[in-house]
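[1] coordinates for the following, if possible.
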Amino acid sequence: MQCDYFDAGRCRSCALMGVPYAVQLADKDDRCRRTLTTVAPDVSWLEPFPSVESAFRNKAKLVVGGDTGAVTVGILDAEARGVDLRGCGLYEPPLQRLIPRLAGVVDEIGLEPYDVAARRGELKHLIVTLSPTGEVMLRLVLRSRRHLALLESRLVALQARLPEVSVVTVNLQPEHKAVLEGDTEIVLTDRNDLAMPFGDITLFLRPNSFFQTNTAVAAGLYRQAQDWTRAIEPAMVLDLYCGVGGFALHCAQAGALVVLGVEVSLEAVRSAETSASRLRLDHPDVGRMEFRAGDATDVGTLDRGLLGSERSMVVVNPPRRGIGPDLAAWLEGSGATHVTYSSCNVDSLARDLAMLPSYRAREARLFDMFPQTSHHEVIVLLERETHSASTQSRSAARQP
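    So this is what the prediction gives:
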């Protein structure tokens, strides 16, 4: 991938720019394998799942700078001045076409960009998410409600200029600190979610819901978990850090009889419930699905009795810090026969696997969500040793 912004020194976010993509992928795969060698010496590594090397991002998180009527959209430099990156080649083509038009609409409306150095102004960020359908969710992160009436009055004109934008919200982030968004979300449109179809499954994203930024690779990640679920045939799946339900719904479609998802974000839980309702309408034979708002690391609220069946699986997809010792200890005593662990940090993954001595890593695979950077996503299938031994014994007994 070639980038004029990188070549000119205006943006260095893509630290691997200029490294051939095949080398990037091989290096990430090698790093993940080496890091897990001690804790998972017998794991079978599947071929890494690649991405296209450019035009892969479904989400743009744009810092707004410059002046009213002449904004920049991109990042800030070392002096907190706006650096315009509206032609960035990382975004999917519809976003690449939308972002310059969006910057023009912001100029026309007269929204005042936030000046970090002077601590004045209103518009801090534009967060833009693209669906495979071509529809877009636009979130404007403001310092206060000062521009809210103006935006409400210009909403019809905004959508006329940007017809692909079906969901528009205002997020309030009043504090002067490096935080992308605040807790208050005001939906301006009739629609409050964005449909993200993945084959037979459609996820519905609400404004505060987390979703992977690489749609094609996320689809591959969910399919991998789904394939493992079909092979295991668990009666019960407990999906911790379930987000909007990506893993949970794919496990339900793969034949799990009962799926329970736990997620700290209430908005994400509501998104997952909407997606589950849609899946049941289209496929009434799928298993029972339930989603609860709660902290996955609060093991006191988790009932081990949920996993009392012969075959049960726990799915974990934690933040970079990993699951930690308390949840690892809970998993050790849970009785779950299998764990599917999706991680964006192979170092914390290795630490967590060391705290799960009852499980053996069977298969692992790298998914390259973030080309041009060293970031990675790796998914591992774990099987409880006692379950593995009993399965092998039953298999041997059936031999003639």
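
[2] please make it C-alpha for all contacts and neighbour counts, starting now.
    Noted.

[3] name the residues that touch the helix or strand containing Glu267?
    Secondary-structure assignment from DSSP states H and E places Glu267 in helix 266-282. Contact with helix 266-282 is made by 193, 200-210, 243-245, 249, 262-263, 286, 289-293, as judged by C-alpha atoms under 8 Å, 6 or more residues apart in numbering.

[4] just the ones of the residues you listed in strands?
    Judged by DSSP state E, these include Ile201, Thr202, Leu203, Phe204, Leu205, Val262, Glu263, Met289, Glu290, Phe291, Arg292, Ala293 as members of strands.

[5] doesn't Phe247 make contact with the first one?
    Just to be clear, that refers to Ile201. No: contact criterion C-alpha atoms under 8 Å: Ile201 and Phe247 do not qualify, at 10.8 Å.

[6] alongside the first, I'd like the structure of this one:
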Amino acid sequence: MQCDYYDAGACRSCTLMGVPEDVQVADAQERVEALLPTVPTWLTPATGPASRFRNRAKMVVAGTAEAPTLGILDAAGRGVDLVRCGLYPASITDALEPLRAFVTRAALVPYDVPARRGELKHVHVTTNDAGELMVRFVLRSTESLPRIRKHLPWLLEQVPSIRVVSANLLPQHAALLEGDVEVPLTPAERLPVQQGGVTLLARPQGFLQTNTDVAGQLYTQVAAWVDDLDDDERRDGGAAALRVWDLYCGAGGFALHVAAGAASTGTGDREVVGVETSEQAVAAARDAAATAGLAGTTVVHADATAWAREQPEAAAPDVVVVNPPRRGLGEQLCAWLDAAPPRTRHLLYSSCNPASLATDLEALPGWEPVRGRLFAMFPQTTHAEVLVQLRRR
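    Sure thing, here's the model as predicted:
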């Protein structure tokens, strides 16, 4: 990927810029195999485009209302403009100049980090494959909302692909991307995003994998492995309805693919439960399940660890799918999995941090890895997504 910002020394966020894609993938595979030596078999890595692959831009706003920058901050806290960044598709980059003009038009004062004053901290833009957009203004207070509402028709006229707009309130002087309060500014509050074989309904505060292509391959892989396990369980005289838990389910990517796989293969009696702490993500997953007609899918708003430990043995799943945050599963959930009821014999672990995955596998002595696959979700960086299948010893 060619990047003028990198060549000019303006941005170093892409630490592997200039390294050929095949070398990046090979090096990542070598690193994860070294971290996870107990995984006996590795499938061919899943890859996608090396540029224009990110469906979400989280742009720091700096400068002044008359001359705002959208991008990142340098070491001194000054804005570095990155409106033509090659990580984002044209649907996003084409919208950034009108958004910059909107900041000026609505007199939105960018937040000055060193001075700790100002109102507008970030602009987040999410796109789908149709080029439709969701835009979020991250503000320190409601002071700017009347002006945003007044000038919003102008923005929607300039960028007709915008479907969802909201304001997020982040009053703290802290290095955070968003706050807890979301103020809808358009009638629509969700953006349909096709990832794999399922349409997810992205909401402003819901989690969405940023690499649509590779995320689709990840979800499809999990669904295929669950289909294999379903076949095995039926041959071995297991329960007629395979029961699957998707812990940390986000907007429902894994749960919906697993449920959709049951519908397409004729095993429509599969029971799928997703568990997630984000209310926005739970609402999105429920909406997507209803829209797709997946009546057997339940999404619960709860902490994954606490919820799993509270369930009676009779409700135990055959398969557990986990996709935890970077910190991993933690001691309590690992302990529950290692002592799970006999019915629970399969675990699919998707991780964006192979190091914490390695730590968790050491805390799961009752489970043995079967196979794994690297997903090149984050080109130009050393980050990697890894999926590992495990079975009870």
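
[7] nearest to Ile109 of the first structure among the ones in strands among the contacts of helix 266-282 of the first structure?
    Taking C-alpha to C-alpha as the measure, Leu205 is the one of these closest to Ile109 of the first structure, at 26.9 Å.

[8] how many neighbouring residues does that closest one have?
    Close neighbours of Leu205 of the first structure, defined as other C-alpha atoms under 10 Å, add up to 27.

[9] what residues are up against it?
    Under the criterion of C-alpha under 8 Å, 6+ apart, the contact partners of Leu205 of the first structure comprise Asp193, Leu194, Ala195, Met196, Phe211, Val244, Ala268, Ser271.

[10] how about the last one, what's its partner in the second structure?
    Put plainly, it is Ser271 of the first structure. With the correspondence set by TM-score structural alignment, Ser271 of the first structure lines up against Ala284 in the second structure.

[11] now do Asp326 of the first structure
    For Asp326 of the first structure, the aligned residue in the second structure is Gln332 (criterion: TM-score structural alignment).

[12] and Ser44 of the first structure, how many neighbours?
    Residue crowding around Ser44 of the first structure was assessed by other C-alpha under 10 Å; the count is 15.

[13] just tell me what it corresponds to in the second structure.
    In the second structure, the residue equivalent to Ser44 of the first structure is Thr41, according to TM-score structural alignment.

[14] list the contacts for its match?
    The neighbours of Thr41 of the second structure, taking C-alpha under 8 Å, 6+ apart as the test, are Val370, Arg371, Gly372.

[15] would CSV of the residues you listed with neighbour count and secondary structure be doable?
    Formatted as CSV, the entries for the contacts of Thr41 of the second structure read as follows, by neighbours: other C-alpha atoms under 10 Å; DSSP: H, G, I helix; E, B strand; the rest coil:
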residue, neighbour count, secondary structure
Val370, 16, strand
Arg371, 16, strand
Gly372, 24, strand
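
[16] now, among these, which is nearest to Gln172 of the second structure?
    Distances from Gln172 of the second structure to the contacts of Thr41 of the second structure, taken as C-alpha to C-alpha, are shortest for Gly372 (40.8 Å).

[17] next one: the closest residue to that closest one other than its chain neighbours from Pro369 of the second structure, what distance?
    Distance criterion C-alpha to C-alpha, 6 or more residues apart in numbering; nearest residue to Gly372 of the second structure, sequence neighbours excluded, is Val388 at 4.2 Å. As judged by C-alpha to C-alpha, to the nearest Å, Val388 of the second structure and Pro369 of the second structure stand 7 Å apart.

[18] shared neighbours, the two?
    What both Val388 of the second structure and Pro369 touch, as defined by C-alpha under 8 Å, 6+ apart, is the set Val39.

[19] how about the contacts made by the alignment partner in the second structure of Arg154 of the first structure?
    With TM-score structural alignment as the matching criterion, the partner of Arg154 of the first structure in the second structure is His151. Taking C-alpha under 8 Å, 6+ apart as the definition of contact, the neighbours of His151 of the second structure are Phe102, Arg105, Ala106.

[20] can you do 10 Å?
    For His151 of the second structure, the contact set (C-alpha atoms under 10 Å, 6 or more residues apart in numbering) comprises Phe102, Val103, Arg105, Ala106.
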